[in-house]
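[1] this one's structure only:
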């Protein structure tokens, strides 16, 4: 583990000791992710190209003698009352989710939802496995579009699977995490984030077919090309459980229904003129983003393999323009970050994540990182925005026991 990992794992153990009065028997961790390209394509059965990052969520765990589950968090920004342990019987989870999820604090729905979904996916009698206590600590920025939620889900899934002796592969655990987020939390997200967190590889991205869940490792070659991936966290918080994300998903479903296909994965750019005659302008533009974004993912993978990372800049820029103009999920802070990075010489830049806030990413020559940082900071100040948080991320390994 890195020094940061050691500190965060230690924080999880310390929180466990403080909240539960005993020692954890182990810690597991899972990373956040950056999506290099492929936004809002995952729940349309399309293609994405994320990579796991070095920022991780750690969970400390110990089995209990009964069949109950308790969870505690030390996440930054959680009110003390919200961070108090939340407890339920394992056999009670099926009654809580999804029908009574609002009775559970939102942060606790993630790990409790994973426990519920894992029990069901593995057809486990809740009375046949030990209860558990779980305590979480994280250095994944929350609300920045780096999938802090999937890091919680993936860490919980691998910890519980090992503790309960569940033999499910990583794709199945990703489906567990997605079900928890969709039904226990109420966020209508796809499976990209969970797959990236569970299947991440050092120095590589995961080219994921969200229909088949086939995943290919794609070497990024950033280090060899002298490139860094800079994250510009705008500080504008978002929540996938609120309306904007769900409205975009509903528009995609309307577009697919109008064309008589199961998902927008089955739509090509050649179908767009016909679609324009069938749906309203807003629905058309939402669909156009997804269809063209799928193609940009395929083009990015091919370009990385044939020409290397310095050649993908225009694809990143086109992706941002599509999200800004067609999907309308950018915000002024994200546009400012992207424009500033490009003006300072970035190879390419785009917003990343679900939108409505969060972070932008910029692919930058190593000797231009400071220039990009300075340009973004100055542009935010000139626009009257709060200063962004700017850092670099490294493609890293997926979920594992510490």
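    Right, received. Where do you want to start? Keep in mind it's a predicted model, so treat the numbers as computed, not measured.

[2] CA only for contacts and neighbour counts going forward, please
    Fine.

[3] chain center to stretch 52-72: distance?
    19 Å (C-alpha atoms, centre = their mean, to the nearest Å).

[4] So for stretch 114-122, what gets flagged as buried?
    Using 16 or more other C-alpha atoms under 10 Å as the test for burial, stretch 114-122 gives 114-119, 121.

[5] Switch those residues over to a markdown table; also include secondary structure and distance to residue 139.
    Converted to a markdown table, these look like this (DSSP: H, G, I helix; E, B strand; the rest coil; distance: C-alpha to C-alpha, whole Å):
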| residue | secondary structure | distance to residue 139 |
| --- | --- | --- |
| 114 | helix | 20 |
| 115 | helix | 23 |
| 116 | helix | 25 |
| 117 | helix | 25 |
| 118 | helix | 25 |
| 119 | helix | 28 |
| 121 | helix | 29 |
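
[6] another structure for you, compare them:
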């Protein structure tokens, strides 16, 4: 963390004059496989990572919610009772839309914002922004868990994930699915979260990376992206149009065996968008089966096929992502793929521990040879989901 728990608590005291009631943290996530399947009611397999967002939160008596952060000293404050009007007027903007949006969404899920106490919130994070590691869901999940505890709402983690998604959809304006919030709230050590985005059933799948001496290497291209801009929304609209043409409510109901019929019904672009989602759903199921039966050393080809599908059928990769994936594979990675919403962000590679330095060096050299911005590379460890931390520092 950029601040330790003690430092964050001191920042809170300097802002408010009192100690926070607690500090809650939530992780970013890496999606192992299952890209753009979540909003199509399909399957995803993300895991929580060891880069986290912390929220120091304290209640206040005046019904006002105030948010600030260690990366932007500007404070934004609104009365809880006025959040809905501010949302309707488009007045909740910038990074503050994530925590304020969560408070509004909890109200939509039944919390009475006219009677609850206000809150001061300071956000601190080491989840890279714009890298496809869901820094947004880490903010949403840490704040949702904090307010759920302090307001004694009693919502389940699944309900908090829905609130985070609602905040992102209706306040931030990004038409994302529920995968990111689910991973951030439900993650477990050395495990992935197998999520059925239709039923919202979750199964924790052991990854066994440590036993297999494998690392997940993140290769951040440093090409920023935003889910609130057009490319993501256009892909989602294509999926909805394809489902309608196929006579189903979502692409979850289209199987690989239906693709020949889909090719006859759809124009080429829409067909390729649909083919990605349908085959990606199958790859998620195949990855879960392979992990259970053969372990992580056997999933490389599925990761590779996912990237090819995202690059050629869904067309959301960029030259930097392709180069990172190709270079990692050429220098010892078992499999590699872009991760996240696309149009920038990061790729991941499944790499034997001993080969990580070689892959990192090769990727940096390849980017330099192409004149690309130097990438940031680091390994991530599948980790626990959102939790309350001990301000005394024993969990720091």
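    Yes, it's here. Since the structure is predicted, the reported quantities are computational estimates derived from the model, not experimental observations.

[7] circling back: from the buried residues of stretch 114-122 of the first structure, pick the one nearest residue 374 of the first structure.
    residue 114 (41.0 Å; C-alpha to C-alpha).

[8] Okay, that closest one and residue 173 of the first structure: tell me how far apart.
    9 Å (C-alpha to C-alpha, to the nearest Å).

[9] Please apply the same query to residue 14 of the first structure.
    27 Å.

[10] More neighbours: those two, which one.
    residue 173 (26 against 21; other C-alpha atoms under 10 Å).

[11] was I right about that one contacting residue 156?
    No: Residue 173 of the first structure is beyond contact range of residue 156, at 9.9 Å (criterion: C-alpha atoms under 8 Å).

[12] Please enumerate the helices of the stretch 301-402 of the first structure.
    313-325, 332-343, 369-382 (DSSP state H, counting those that start in this stretch).

[13] thinking again about what came up before, which residues are common contacts for residue 114 and residue 173 of the first structure?
    residue 157 (C-alpha atoms under 8 Å, 6 or more residues apart in numbering).

[14] Surely residue 355 of the second structure is in contact with residue 330?
    No: counting by C-alpha under 8 Å, residue 330 is not a contact partner of residue 355 of the second structure; they are 11.4 Å apart.

[15] how about residue 381 of the second structure, what's its partner in the first structure?
    Correspondence of residue 381 of the second structure to the first structure, assessed by TM-score structural alignment: residue 394.

[16] try residue 163 of the second structure
    In the first structure, the residue equivalent to residue 163 of the second structure is residue 176, according to TM-score structural alignment.

[17] returning to what we had before: and the residue lying closest to the match of residue 381 of the second structure once chain neighbours are set aside, what is it in contact with?
    Excluding the flanking residues, the one nearest residue 394 of the first structure by C-alpha to C-alpha, 6 or more residues apart in numbering is residue 53, at 5.4 Å. Residues in contact with residue 53 of the first structure (C-alpha under 8 Å, 6+ apart) are 31-34, 393-397.

[18] Which stretch of the second structure lines up against whichever strand or helix holds residue 53 of the first structure?
    Element membership for residue 53 of the first structure (DSSP states H and E) is strand 47-63. Under TM-score structural alignment, strand 47-63 of the first structure corresponds to residues 43-59 of the second structure.

[19] And the matching stretch against the first structure, how far off on average?
    For stretch 43-59 of the second structure, the mean deviation from the first structure after alignment is 0.4 Å (mean C-alpha distance after the TM-score superposition for the first structure).

[20] since we're on residue 88 of the second structure, how many residues are nearby?
    The number of residues packed near residue 88 of the second structure is 11, by other C-alpha under 10 Å.

[21] Now the aligned partner of residue 248 of the second structure in the first structure: which helix or strand?
    Aligning on TM-score structural alignment places residue 248 of the second structure opposite residue 261 in the first structure. Using DSSP H and E, residue 261 of the first structure maps to neither a helix nor a strand.

[22] Kindly report the same for residue 140 of the first structure.
    Here residue 140 of the first structure is assigned to no helix or strand, by DSSP H and E.
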